[in-house]
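Asks: coordinates for the following, if possible.
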Amino acid sequence: MPRTFTPKVVTANDLMEGDVIYLTSEDRWTRDLSEAELITDEAHAQVRLLDAQRQTDIIVGAYLADAVAGENGPEPTHFREDFRRTGPSNYAHGKQEKATQPRA
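Replies: I've put the predicted structure just below:
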């Protein structure tokens, strides 16, 4: 019996910087998961993934990740995706470095 389709987002890594990025409904890439397009139709998800995979000059490793609708946009359903969206596991770079900066 086929599995029921669950909502997805298209995610990849930025080719030049390595950051985790997400495809928006406006066909742009964002580093903010809450801006990602939450796809609820399996056929549409496959088309969006194929579109993303063609962008080899911008991204690498595109795939569909499970997500759910949250208050502020899509939210991950799996630990791996939650971990990926926070950036490197080392506070010396990326998103986590910004989180340690004092606010003015």
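Asks: only C-alpha atoms from now on, for both contacts and neighbour counts.
Replies: Will do.
Asks: which strand of the protein spans the most residues?
Replies: Assignment by DSSP state E gives strand 59-70 as the longest strand of the chain.
Asks: list the buried residues for that one?
Replies: Within strand 59-70, the residues scored as buried using 16 or more other Cα atoms under 10 Å are 59-60, 62-68.
Asks: and the contacts of the longest helix along the chain?
Replies: When the chain is parsed with DSSP state H, its longest helix is helix 42-53. For helix 42-53, the surrounding residues in contact (Cα atoms under 8 Å, 6 or more residues apart in numbering) are 5, 8-10, 23, 39, 59-64.
Asks: next, the structure of the following sequence, for comparison with the previous one:
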Amino acid sequence: MKLLTANRLSDGEAVWYADGQWVETIAEALIAHDKGSQEALESIGNQALADNLVVDVNLIDIEIVDGSIHPIRLRERIRAAGPTIRNDLGKQARIQQAA
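Replies: Next up is the predicted model:
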């Protein structure tokens, strides 16, 4: 399983592709379950890069753990949550404040 991720060009925010738009939380991301859907996401990412909407476009490997999306690579887990030494910063802090 894979997701399409990038950084939004306007502000550098880590984003994920979901149903026609770039979203700020990994939980909303569209999951590619097969080669065909992975290729479709890759094409979408390449077009968004060409349109100067995002940079650093990547398909990343994920797994589902207890019903939640869990990136395989540490780099992607940090991009999805925020700094590893400051839980009061980044996306992880936004989630805590909303609860």
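Asks: if we can go back for a sec, closest one of the contacts of helix 42-53 of the first structure to Arg103 of the first structure?
Replies: Ranked by distance to Arg103 of the first structure (Cα to Cα), the contacts of helix 42-53 of the first structure are led by Leu23 at 29.2 Å.
Asks: so what corresponds to that closest one in the second structure?
Replies: Matched to the second structure by TM-score structural alignment, Leu23 of the first structure sits across from Tyr17.
Asks: gap between that match and Glu39 of the second structure?
Replies: 13 Å (Cα to Cα, to the nearest Å).
Asks: can you show me the strands along the second structure?
Replies: Using DSSP E, strands in the second structure cover 2-8, 14-18, 21-23, 54-65, 68-71.
Asks: between those strands, which gets nearest to Ile78 of the second structure?
Replies: strand 68-71 (9.2 Å).
Asks: okay, buried residues for that closest one please.
Replies: Buried residues in strand 68-71 of the second structure, counting neighbours by 16+ other Cα under 10 Å, are found at 69-71.
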